[in-house]
Each structure stands twice: as structure tokens, then as C-alpha cells.
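predicted coordinates and the sequence they were generated for:
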Amino acid sequence: MDKSTSALAVAIGSRVRQERQSRGWTLDQLAQATGVSRRMLVNVEQGATNPSVGTLLRISDALGIGLPALVELPRPRPVTVTRRGEGAALWSSDAGGRGVLVAGTETPDVVELWDWKMVPGDTHGSEAHSPGTKELLQVQEGSISVVVAGEAFILEAGDAVSFPGDVEHSYGAVGKEPARFSLAVFEPGVGSGHRPEATDA
């Protein structure tokens, strides 16, 4: 992990441990609530791993705090400004693609705003989110393929799509140029704990 990724992993681990302990939960109890293995949770809390977005969603949902709160410490102000370069990079590719969570709201109805950059060949697959989740996506540069429940849609710069996030879906860069898109995710009722079983080791 690079320095910024490592610092983010440590911050996330600290927040997970703090939230778990404030509920009086053991690691085994959190593992049962999330469907994530105890070994993975230990690595997350120690900041020793860069967990997948799916794993972070399971943990944040079980803790009832939402993904934005998990990756950013609470601030005592109603207005939160994220400056350029300050978002939480939660996905990256070997070729230089990045998925950055730049803003989010608090529970129970969580909205996440993402800035994605993908280079040709990059693909990110996402498991089904909690029931009722919706996603909105607009392409700023390049072309991307969005696959929702097995159906593919090719989007060019300026195109937008809305789709249910509670089915399997993926994004991928197509063509020869890098692609950039904004993604908004609406997840109602965070903390209900109704995610499908995890497969993370």
C-alpha cells in the first residue's frame, strides 16, 4: 500500500474498532453480523489490509453507520467540504484507475458521491447492495460499459444512467481513452443488517 492508502486503512481500522467496542461486540459477533471472516476483520482493524468496497459496505451496514462515516471521522459541523485530492480512494487498479468517495451523508438514508477514473481494460464488479439501493452515473470523459443484472449499456461522455444497486452490477472502461464518471449511490435504511452473505476470506 502507498502512504495515503496505508493512512486510510489505519483510519478505517480505528473507526471499525471504535464502533465495535462502543457496542460491546466481540470480533466474532461482528463477523457474524457482517458475514466477513474474523481474520479479515482483524486485518481491517489493524489497518493491515485495503479491504474491498463490498467488505466495507458489509461492515458499515452491520455497524449502522454508512460507508461515508466509516471512512471519515465525524466532524462537528453541518457542512463538510472535501477539497480536491482529499477524498477516500477505496478502489484502484494496477493501471492507475481510481474510485474515490468524495462526499456522503449520514444514516439512516445514506447518499454517497464518487469520482471514478478508469483506464482501458479496467473493470470493477459490485455485488448486490442492500435492498432499495439506487445508483446514478454520468460519464464526463471517454466511454464506459455498465452491466446491470447481466444487461450491458455503453455510455459516452455526457450520457447518464440510473439503475437499481441491489442487483449485481459492474463498470468498465471501453475504447482506447481513459474514462471518468461521477457516481451517486442512495442506500436507504442503513443499519438494517439485511445484506446477503459475504464470501470474503
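Happy to help now that I have it.

alpha carbons only for contacts and neighbour counts from here, please
OK.

for the helix of greatest length in the chain, packing partners?
Across the chain, the longest stretch assigned as helix under DSSP state H is helix 3-22. The helices and strands touching helix 3-22, judged by 3 or more C-alpha pairs under 8 Å, 6 or more residues apart in numbering; DSSP states H and E, are helix 38-45, helix 53-63, helix 67-71.

try this one next to it:
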Amino acid sequence: MDQIRDDAESKIAQRIRFEREARTWSLADLAARADVSKAAISKIERGETSPTAGVLVKIAGAFELTLAGLLLRAEGDAPRLVRCADQALWRDPESGYVRRQVFMRPDHPVEVARISLPAGQNVALPASSYVVIRQVVVVLSGTLLIQEGTESHTLFAGDSLGFGAPADVVFANTTQNSCEYMVVLSRS
């Protein structure tokens, strides 16, 4: 693992512990609220394992934060102007999905992230991650299959999809080429 990923994962682990302790929650309390095992949360907080995107979304939701909100708190407050070189990157250890936090501030209602989803990979996110947000996905390149509850959508470069009521969602790249897409969301 490289130094940048080590630093990001360490900051995420510290932030999760801080958020949990600030609420005076035990590991069991967070586990129950996030629907993630107590052992997994303990390993994440100790830096023994890297959380997947799905697990981070569940933990963020338990704190009533978006994934971007949790990552921003881990990195510290962002300025209004965020240079590309300064945008936080996070890689899902399971799928290789890379999330670049293009824009996010606690005092602004809109968040923007750029996602790179490798060929043949998918990321599943629970409905709980969509309860406090409204989201639009715009495909920049490649093909993206979005399974939103019982609905299935295939998006090509230039296509966009506004999400409906909260539902379990799977983002899948079933092609042999990487898919790049933007996520624009606002807090409800």
C-alpha cells in the first residue's frame, strides 16, 4: 500500500472512532446502527482492515452523513477553490473503484465526486445511503449499469440519471473498459 492510501485510511479510521466517541456510542451501538459487525468496525478503527465503499456508506449513514461528508471530515475542511491536485482520492479495496472528491463543503448543499469504476467491477450501496440525499449520475466515458431497487438503467457517455426514492443500488461496469462518471448530490 502506498503512503497516500495509508494516510487516507488512517484518517478515515481516526474519524470513524472520533464520530462514534463524540456520540458516546460503543462499538456495539455503531454496529447496530450501521448494520456492520462490531468486529469489522473495531478492525477499521484500529487500521487493521480497509473498509469497502458499501461499509463506509453504512457507517456514514449511521452518523447521518454522506460518504463524502465522512471523507471530508476525515480530511478536514476544504476551501472554496479545490485544485485537482488537492482533491481527496479514495480507493475501494474490494472493487478498485476510485472516488475523487471534486467538491464538498459542510456549508454548501451540493457535493460533486468523480468515480472511476474498473472493467468488470461493481459496487453495491444500501438504500440507507440515499435517505438524506438526492443524487444525479452523469456518465463521462464508458458504460454504466445502475440497478436501482427493481429498476435497471444502462447509461452511456453523456447520459444522466436522477435517482428516485431510496433503494438498494448497484453500480456495475460489465464491459472490458473503465467507466468514468460524476455524482452530483444535495442533502435533502
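Perfect, thanks for sending it. Computed from a predicted structure; not experimentally measured.

superposed, what's their TM-score?
Once superposed, chain against chain, the TM-score is 0.79 (TM-score structural alignment, normalised by the length of the second structure); 185 aligned residues with a C-alpha RMSD of 2.9 Å.

list the contacts of the longest helix of the first structure.
26-27, 30, 44-50, 59, 63, 70-73, 88-89 (C-alpha atoms under 8 Å, 6 or more residues apart in numbering).

right, so of the helices and strands packed on helix 3-22 of the first structure, which gets closest to residue 181 of the first structure?
helix 53-63 (17.4 Å; C-alpha to C-alpha).

have a look at how far, on average, the closest one is from the second structure.
Helix 53-63 of the first structure differs from its equivalent in the second structure by a mean of 2.4 Å after superposition (mean C-alpha distance after the TM-score superposition for the first structure).

quick one: that helix to helix 38-45, angle?
Going by axes from the mean of the first three to the mean of the last three C-alpha atoms, to 10 degrees, helix 53-63 of the first structure is angled at 90 degrees with respect to helix 38-45.

what comes up buried for helix 53-63 of the first structure?
54-63 (16 or more other C-alpha atoms under 10 Å).

can you find the partner of residue 157 of the second structure in the first structure?
Matched by TM-score structural alignment, residue 157 of the second structure corresponds to residue 157 in the first structure.

and the gap between that match and residue 178 of the first structure?
11 Å (C-alpha to C-alpha, to the nearest Å).

swap in residue 118 of the first structure?
In terms of C-alpha to C-alpha, residue 118 of the first structure sits 6 Å off from residue 178 of the first structure.

neighbour count winner among those two?
residue 118 (28 against 19; other C-alpha atoms under 10 Å).

not counting sequence-adjacent ones, nearest residue to that one?
residue 97 (4.4 Å; C-alpha to C-alpha, 6 or more residues apart in numbering).

the one you found touches residue 117, doesn't it?
Yes: with contact defined as C-alpha atoms under 8 Å, residue 97 of the first structure reaches residue 117; the gap is 5.2 Å.

higher neighbour count, the two?
The neighbour count for residue 97 of the first structure versus residue 117, taken as other C-alpha under 10 Å, is higher for residue 117 (24 against 21).

surely the more buried one is in a helix?
No: per DSSP: H, G, I helix; E, B strand; the rest coil, residue 117 of the first structure lies outside any helix segment and is strand.

ok, for the residue most central in space within the first structure, nearest residue in space, not its chain neighbours?
Nearest to the geometric centre of the first structure sits residue 53, at 4.0 Å (C-alpha atoms, centre = their mean). Spatial nearest neighbour of residue 53 of the first structure, excluding adjacent residues (C-alpha to C-alpha, 6+ apart): residue 90 at 6.5 Å.

tell me the secondary structure at that neighbour.
Per three-state DSSP, residue 90 of the first structure ends up strand.
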